[in-house]
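S.K.: sequence and predicted model, in that order:
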Amino acid sequence: MTSGRILPTLLRSIQGQRIPITRPKWPQPTTTTTTPTLKSTTTTTPPPRRFTTSPPRRNDPRRQPADDPGFQSIVDNPPELVRTGKRHGPGLIILAIIPITAFFLGTWQVKRLAWKTDLIAKCEDRIVRPPLPLPPRIDPTAIADFDFRRVLVTGRYRHDQEMLIGPRMRDGEQGYIVVTPLERKDDPGATILVNRGWISKKHQDQKLRPEGLPTGEVTVEGLLREPWKKNMFTPDNRPDKGEFYFPDVKQMAELTGSQPVWVEQTMNPDYFTTLEYEQKGVPIGRPAEVNLRNNHAQYIFTWFGLSLATSIMFWLVVKKPPKDITRRVRMNKNW
């Protein structure tokens, strides 16, 4: 056999052999017990010794809670039934405040309903009375007692001091409210402000509505009114530019030299007459009726309903029993 064949044969024989690997055994001490009668020997194997007898360190994973000398078992304390977490939070306080607040608001709306009903009754009584001739000089503080009172005024319009308040919508069309000072008996101190009515935006220029500018002495029948107030969304008037967004009676009176008295011209034309006025640019006055809104009954129902609903919700939240899953039996009182 050549040397080229001997070497592979030896390698294959070595690879095919399996050499068993055995763990080394530590020498075990033996104890011999000799009985005087039988004279036999008994050998026992002690448990394996640890390499060290020191206690486990603090971070040792083998360390158990019982290895701590101060450890106290939970079985040493009496059992106690507790709830996990808080049963009610700050939301319960808010839920308790809502029905109380809603009840007070509903009570306040009851008083407002009585006040508004009485006011509408007074205004309707004033509006059905015959028109009252308006005196030349009027105390502005007494106008509130004559609100919605029908009056008659005779004088001449000062169209050169005309003011347009707007924009104002009527039947979906944009326009303006025409306010014109009315001079009476050649007395500048007796001049008042007359709300003549609504015109469309296309007749803003006086040249486009000559029929809406009466000349000479005219008699106006209207309502002595306190005009509406400005809200937070309405911009301020700019009289230097001739822009008015709400009727500021004192401002307009100072601008025109008239009394701070506001009269709304009334008329009740039929449908075809209204269309004719609109086409010619003649101001369309308001009907002689009380248009005060009275929604306090709806507010009462809303607030008292909210108070009742939130009261029931509060009672259900307070009386609702805890779920079984939130109950735990804990043995430690200081858990």
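M.R.: Okay, I see it. Residues are numbered from 1 along each chain as shown.
S.K.: drop to CA atoms for contacts and neighbour counts, all remaining ones
M.R.: Fine.
S.K.: can you map out the helices along the stretch 201-335 of the chain?
M.R.: Counting by DSSP state H, counting those that start in this stretch, one finds helices in the stretch 201-335 of the chain at the ranges 249-256, 271-280, 296-319.
S.K.: make CSV from these and add mean neighbour count and distance to Asp205 to it.
M.R.: Listed next are those as CSV, based on neighbours: other CA atoms under 10 Å; distance: least, CA to CA, whole Å:
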stretch, mean neighbour count, distance to Asp205
helix 249-256, 16, 20
helix 271-280, 14, 12
helix 296-319, 16, 42
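S.K.: Arg330: which of those helices is closest?
M.R.: helix 296-319 (24.2 Å; CA to CA).
S.K.: which other helices and strands does the closest one contact?
M.R.: helix 91-127 (3 or more CA pairs under 8 Å, 6 or more residues apart in numbering; DSSP states H and E).
S.K.: try this one side by side with the last:
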Amino acid sequence: MRITARLAVIAVLGLAGAAGFGALGIWQVQRMVWKRDLIARVEARIHAAPVPAPGPSLWPGVAAQDYLRVTATGHFEHERETLVQAVTELGGGFWVLTPLRAADGFTVLVNRGFVPPERRRRDSRAAGLPEGPVTVTGLLRPSEPGGAFLRHNDPAAGRWYSRDVAAIAVHAGLDGAAPYFIDADASANPGGWPVGGLTIVRFRDHHLVYALTWFALALMVVLAAGFVLRWEWRRRPAGAEP
């Protein structure tokens, strides 16, 4: 291969590599902007005054309202509660998801909070099972379908690893259930159980580090290609055809 052709191939490969890494860096910058906008919106939602839990007419777009602070009034259906395995700052145990028959006519699952294994049975926390009207305030959360990592929900065996609203509603025989659930706030329940307010609001934001890494790789490719080009040019035989 002539020296000119060889140098052209090296230059093209270098530019292609640098362009690819540079594009990945730009993509990470865009992701960073999106993520920080999301964090700002969520922070505004969780500290805002609660709004009524969305009714059926608002369900189509409810997935975009994650972490919206909402309130709902109704009656709990404790006999239809579902326990979902959980690991929290209080240790391992279960989330207690109880249907709330809202005064507006629909049903919404409420994650009332955490209970340890010894409080799994309802009769072990009878004081925390209100029978009359209740008002719940918490964060709107979208359904978590499919189960957890390497663990699938098994409704028949009563083993739940994720808060799959649709599956829980079918298993519990709930009609007109909202496609979201409410993570109850830290308001104390009679008897101390379940313990609410354990929602973790945390977003990973390493996009700037990733972007700088890709840009650094792009620069390294440019420098490496320049070094090779210079070396190839210098080592060409005297009088060689270009």
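M.R.: Yes, it's here. All of these numbers come straight from a predicted model, not from anything done at the bench.
S.K.: which ones are touching His78 of the second structure?
M.R.: His78 of the second structure sits next to 98-99, 129 when contact means CA atoms under 8 Å, 6 or more residues apart in numbering.
S.K.: kindly recompute the last result at 10 Å.
M.R.: His78 of the second structure sits next to 96-100, 122, 129-131 when contact means CA atoms under 10 Å, 6 or more residues apart in numbering.
S.K.: and it? What does it align with in the first structure?
M.R.: Matched to the first structure by TM-score structural alignment, His78 of the second structure sits across from His159.
S.K.: would you list every one of the strands in the second structure?
M.R.: Using DSSP state E, the strands assigned to the second structure run over residues 51-52, 69-76, 82-88, 91-102, 107-115, 134-142, 177-184.
S.K.: kindly reformat those as TSV containing mean neighbour count and distance to Val195 of the second structure.
M.R.: TSV is the format used below for the strands of the second structure (neighbours: other CA under 10 Å; distance: least, CA to CA, whole Å):
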stretch	mean neighbour count	distance to Val195 of the second structure
strand 51-52	12	22
strand 69-76	21	16
strand 82-88	19	11
strand 91-102	22	9
strand 107-115	27	5
strand 134-142	21	13
strand 177-184	25	9
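S.K.: would you tell me which of those gets closest to Arg151 of the second structure?
M.R.: Closest to Arg151 of the second structure of the strands of the second structure is strand 82-88 (CA to CA; 11.0 Å).
S.K.: now do that closest one: distance to the chain's middle.
M.R.: For strand 82-88 of the second structure, the separation from the chain centroid amounts to 17 Å (computed by CA atoms, centre = their mean, to the nearest Å).
S.K.: so for Val170 of the second structure, which of the strands of the second structure sits nearest?
M.R.: Nearest of the strands of the second structure to Val170 of the second structure, taken as CA to CA: strand 177-184 at 9.2 Å.
S.K.: now for the closest one, which elements pack on it?
M.R.: strand 69-76, strand 91-102, strand 107-115, strand 134-142, helix 165-172 (3 or more CA pairs under 10 Å, 6 or more residues apart in numbering; DSSP states H and E).
S.K.: closest to the centroid, which residue in the second structure?
M.R.: Phe203 (7.9 Å; CA atoms, centre = their mean).
S.K.: that one pairs with which position in the first structure?
M.R.: Checking TM-score structural alignment: Phe203 of the second structure goes with Leu292.
S.K.: who's in contact with the nearest residue to Thr73 of the second structure once chain neighbours are set aside?
M.R.: Leaving aside its chain neighbours, Thr73 of the second structure sits nearest to Thr135 (4.2 Å; criterion: CA to CA, 6 or more residues apart in numbering). By CA under 10 Å, 6+ apart, Thr135 of the second structure lies in contact with 71-76, 100, 102.
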